[in-house]
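In: sequence below, structure please.
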Amino acid sequence: MTDIAISPEALLATVTEALGARARSVTLALGEVTAVVGAADYLEAARLLRDAPGCRFEQLLDLCGVDYADYREGEWEGDRFCVVSHLLSVSLNQRLRLKVFAPSEDLPVVDSVTPVWSAAAWFEREAFDLYGIVFEGHDDLRRLLTDYGFIGHPFRKDFPVSGHVEMRYDPEAKRVIYQPVTIEPREIIPRVIREDNYGGGLRH
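Out: All right, here's what the predicted structure looks like:
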């Protein structure tokens, strides 16, 4: 491993050249480089970022889903569901953020990058479970964190806080059962109490 990482500006140029037309954008902000690629180019872009001499991102550190619904108070006009990966080059001591947007909101699908980084397997299962993003080519895509009978995807912005079903033990049936949620939704408005001389009567 090299002890000295190249500058963010140099990494931006290297990634831009390696991805070529596959990159929708390569940007630098707060010292971090982010590459956005199209869904059709996602898997090939991942291979390039792993194998290209100036990139060599051998390690996938993290992969997660993002729901851009109501992002920036509704100003977002792009696709709703995004997959974000954080990559590390151990040999070149550099990092990269890789983003891809699913073309369809109704059925968000992108390629699995497990053929490139095997560490993606459980990360992609988590993103499928929480956001409903389908990873084409994943050989074991099933829920990871929620229960087998869970309905919906709890990290989506439109998922109800109380959920759709609740689980309880039924002593008569002598087993766990599922039933519609019985919790009444409510809004909690904090009550502000203002008192004279609050804080010991400090003067400003």
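In: every contact and neighbour count from this point should use C-alpha atoms.
Out: OK.
In: I'd guessed L60 sits against L87; true?
Out: Yes. A contact is recorded between L60 and L87 when judged using C-alpha atoms under 8 Å, the distance being 4.7 Å.
In: all strands in the chain, in order from the N-terminus.
Out: For the chain, applying DSSP state E gives strands covering 23-29, 32-37, 59-67, 81-89, 94-101, 109-111, 134-136, 165-170, 175-180.
In: to compare with the earlier structure, here is another sequence to fold:
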Amino acid sequence: MTTKLENLEAAVRNVLGERILDLKNALGEITIVVSATAYLDVMRTLRDHAETSFEELIDLCGVDYSAYGDGLWEGARFAAVSHLLSIKHNWRLRVRVFAPDDEMPVVPSLIDIWNAANWYEREAFDLLGILFDGHNDLRRILTDYGFIGHPFRKDFPVSGYVEMRYDADQKRVVYQPVTIEPRENVPRVIREENYGMK
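Out: Sure thing, here's the model as predicted:
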């Protein structure tokens, strides 16, 4: 008897064929990797083909793999990871697409396939700097318009680049370079000779 995951894997392999670069069945989930050039075609096929019928995009996020595996990662740095749901078949699928250029990460937008991608793609752009080609309103959604950089990138400084404060003299909010001095907190450890003994 085949399991639900085996049925899903067979359906995905049958529908997508050679367009799948990698398929993993781990921890009760199936993840596929597809190329950026085939991404839109793959996603449209997954939505429209009767064997898969992924009607809903339930999540999309960006990932920075530069520090993945303690820095041993050798692939592309940025990826967009989508989670799809088929109500008809009651199964889920994770689809990962890597941006071919680390300096200017661009992947196609899914907004014409699932309009739920709108804010997810804006969030991935805002926090990681991943551009979505074809998105009609790609602007920041969580950080301030004057924010510099993308805070979820692994090379973004913990304290940021600028800070915002209210200036009473100017009676407005001003931006200035960060004044926080980096420091290392060392916890104070108290050792008792007879701790835990009666």
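In: mind putting the strands of the first structure in JSON lines, mean neighbour count and distance to F128 of the first structure included?
Out: As requested, these are arranged in JSON lines below (neighbours: other C-alpha atoms under 10 Å; distance: least, C-alpha to C-alpha, whole Å):
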{"stretch": "strand 23-29", "mean neighbour count": "15", "distance to F128 of the first structure": "24"}
{"stretch": "strand 32-37", "mean neighbour count": "20", "distance to F128 of the first structure": "20"}
{"stretch": "strand 59-67", "mean neighbour count": "19", "distance to F128 of the first structure": "8"}
{"stretch": "strand 81-89", "mean neighbour count": "21", "distance to F128 of the first structure": "10"}
{"stretch": "strand 94-101", "mean neighbour count": "22", "distance to F128 of the first structure": "14"}
{"stretch": "strand 109-111", "mean neighbour count": "21", "distance to F128 of the first structure": "10"}
{"stretch": "strand 134-136", "mean neighbour count": "18", "distance to F128 of the first structure": "6"}
{"stretch": "strand 165-170", "mean neighbour count": "12", "distance to F128 of the first structure": "19"}
{"stretch": "strand 175-180", "mean neighbour count": "11", "distance to F128 of the first structure": "22"}
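In: okay, these in CSV with distance to W117 of the first structure next?
Out: Shown next, in CSV, are those (distance: least, C-alpha to C-alpha, whole Å):
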stretch, distance to W117 of the first structure
strand 23-29, 20
strand 32-37, 17
strand 59-67, 6
strand 81-89, 10
strand 94-101, 13
strand 109-111, 12
strand 134-136, 14
strand 165-170, 36
strand 175-180, 37
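In: quick one, what contacts T146 of the first structure?
Out: Listed by C-alpha atoms under 8 Å, 6 or more residues apart in numbering, the contact set of T146 of the first structure reads D129.
In: corresponding residue for it in the second structure?
Out: Under the alignment by TM-score structural alignment, T146 of the first structure pairs with T143 in the second structure.
In: tell me how far the most centrally placed residue in the second structure lies from G134 of the second structure.
Out: Taking C-alpha atoms, centre = their mean, the centroid of the second structure lies closest to G62, which sits 2.0 Å from it. Separation of G62 of the second structure from G134 of the second structure (C-alpha to C-alpha, to the nearest Å): 17 Å.
In: from memory C82 of the first structure sits against S104, does it?
Out: No. Proximity of C82 of the first structure to S104 does not meet the contact threshold set by C-alpha under 8 Å, at 10.6 Å.
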